[in-house]
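In: Just need the structure, nothing else, for what follows:
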Amino acid sequence: MPCCSSDTCSSNAAATGRYRAVLWIVLGINATMFLVEIVAGLAAGSAALQADALDFFADAANYGISLFVLGMSLRWRAGAALVKGASMGLFGIWVIGSVIWHALHGTVPGWHTMGIVGMVALAANAACLALLYAWRDGDANMRSVWICSRNDVVANLAVLAAALGVFGTGTGWPDIIVAAVMAGLAIQGAATILRQAMEELRQDRDDNAVPILR
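Out: The predicted model follows:
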């Protein structure tokens, strides 16, 4: 017996096709911005820009994973969400290490480069967020994609604020503080994704459990 009517199946297939196309677009945007920000971050000596660049890289990898499991079973999608949640948590830990390094070395980044690249990154992430808005309340895998993009927009605004702070104070502390905030966002987002993914894995296990006959 079919699991849905022909109209419903066609609608689901069309929605999946649209989501797949959106994922390819945001994957391209994030891969491009990773290259732009990693070069600019290293050139400017900005911990916030370097952290944001690695965030773009992680997002591009996450979108690739989402494309791979799209249309698969709940177990596969939840498993992919676990991988993405773990990667976000590791990103947060890496940023904390970067913050400590820059604080100890007293790095003063180039505020003008931070401002220009931050504006470009904000525009890129705002476009991704708008494209993904329709799928913000999906399963753990879809929600993880939305959370990543939402956090990216907040992080870009913080990078711009850090650029103004570096310009105004002549120190690297605003850059360091923003990088620390980005680490907190990554860890918080990772916890949310991991929690929902584990719930979906338990649901899948319960739904597929074989009853014991007595």
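
In: only C-alpha atoms for contact and neighbour calcs from this point on.
Out: OK.

In: need the contact list for the residue positioned nearest the centre of the chain.
Out: Central residue of the chain (C-alpha atoms, centre = their mean): C148, 2.7 Å from the mean position. C148 makes contact with 59, 189, according to C-alpha atoms under 8 Å, 6 or more residues apart in numbering.

In: Alongside the first, I'd like the structure of this one:
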Amino acid sequence: MADCGCRDPEAETAGQRRVLWIALNLNAVMFAGEGTAGLIAHSAGLIADGLDMLGDASAYAIALAAVGRGALFKARAATTSGVVLLCLGLGLLFDVVRRLISGEPPEGLVMIAVSVVALAVNATVLRLLGQYRDSGVHLRATWIFTRVDVVANLAVILSGILVLASGLRHADLVVGGGIGLYVVKEALEILREARDGRRVAEG
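Out: Next comes the predicted model:
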């Protein structure tokens, strides 16, 4: 019946693929933009956020491969996403330490301008993914990735304001380190949910 309230599986799968492709393309563009801006502005926060976008793009690609597949494949896809995110978070923390030892003061205005654009992109992607976050552990992983990005964008904007107000680079380093720690935390959450999903699928 047309009014049963049930979802058409084929339409659901097509909708998931469409949203993931949009998210993948947007994040790939923002990775290039934020990464370049971070290098130009000497901002650990922007570079961290840009690399986080790259991690998201990888997660969306993995989730695309899992759409329409079995529960075990989806759990394994989420595990791969979690490992990617964990490696990314640890890499961000290493970069912050490197910049603390030897680095130039960042450009606060560039940080704010680029992060406002990134926030608009991530808020849009988060809204699109929200409708599918309970449709499988692989899709929930992508939603968590994007939620991390929104928090990171807000943090970089705040650090940009602090850099402009104080002229000190430590605010940028603190935010970069905070993003790294948050990314590690979310990676561990994804891995935990993927492990639970794998147990259910296998057992």
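
In: Is G138 of the first structure part of a helix or strand, or is it coil?
Out: Secondary structure, DSSP: H, G, I helix; E, B strand; the rest coil: G138 of the first structure is coil.

In: Please pull up the equivalent of it in the second structure.
Out: Here G138 of the first structure is matched to S135 in the second structure, going by TM-score structural alignment.

In: Then G189 of the first structure?
Out: Residue pairing (TM-score structural alignment): G189 of the first structure is matched to E186 of the second structure.

In: next one: A40 of the first structure
Out: By TM-score structural alignment, A40 of the first structure lines up with A37.

In: Count residues in the vicinity of that match, would you?
Out: A37 of the second structure has 21 neighbours, counted by other C-alpha atoms under 10 Å.

In: What of the one 4 residues further on?
Out: Residue neighbour count, defined by other C-alpha under 10 Å, stands at 19 for A41 of the second structure.

In: That one touches I112, doesn't it?
Out: No: using C-alpha atoms under 8 Å, A41 of the second structure is not in contact with I112; the gap is 10.9 Å.

In: measure N151 of the first structure to S73 of the first structure for me?
Out: In this view, N151 of the first structure and S73 of the first structure are 27 Å apart by C-alpha to C-alpha, to the nearest Å.

In: Who has more neighbours out of the two?
Out: N151 (18 against 11).

In: Helix or strand: which one has that one?
Out: helix 140-169 (DSSP states H and E).

In: Quick one: name whatever helix or strand follows that helix.
Out: Next in sequence after helix 140-169 of the first structure, counting helices and strands by DSSP H and E, comes helix 173-207.

In: Flag every buried residue along that following helix.
Out: 173-191, 193-194, 196-198, 200-201 (16 or more other C-alpha atoms under 10 Å).

In: Check stretch 55-73 of the second structure too.
Out: Using 16+ other C-alpha under 10 Å as the burial criterion, the residues of stretch 55-73 of the second structure that qualify are 55-64, 66-68, 71-73.

In: same thing with stretch 95-107 of the second structure?
Out: For stretch 95-107 of the second structure, a neighbour-count test (16+ other C-alpha under 10 Å) marks 95-96, 99, 105-107 as buried.

In: Stretch 127-144 of the second structure now?
Out: Neighbour-count burial for stretch 127-144 of the second structure flags 128-130, 132-133, 136-144 (criterion: 16+ other C-alpha under 10 Å).

In: Which two of those have the greatest separation?
Out: Between any two of these, the greatest separation by C-alpha to C-alpha is 16.4 Å, found for L128 and V137.

In: G89 of the first structure matches what in the second structure?
Out: G89 of the first structure maps onto L86 in the second structure, by TM-score structural alignment.

In: could you say what helices and strands the longest helix along the first structure packs with?
Out: The residue-count maximum for a helix in the first structure (DSSP state H) belongs to helix 6-44. On a contact count with 3 or more C-alpha pairs under 8 Å, 6 or more residues apart in numbering; DSSP states H and E, helix 6-44 of the first structure meets helix 47-69, helix 111-132.
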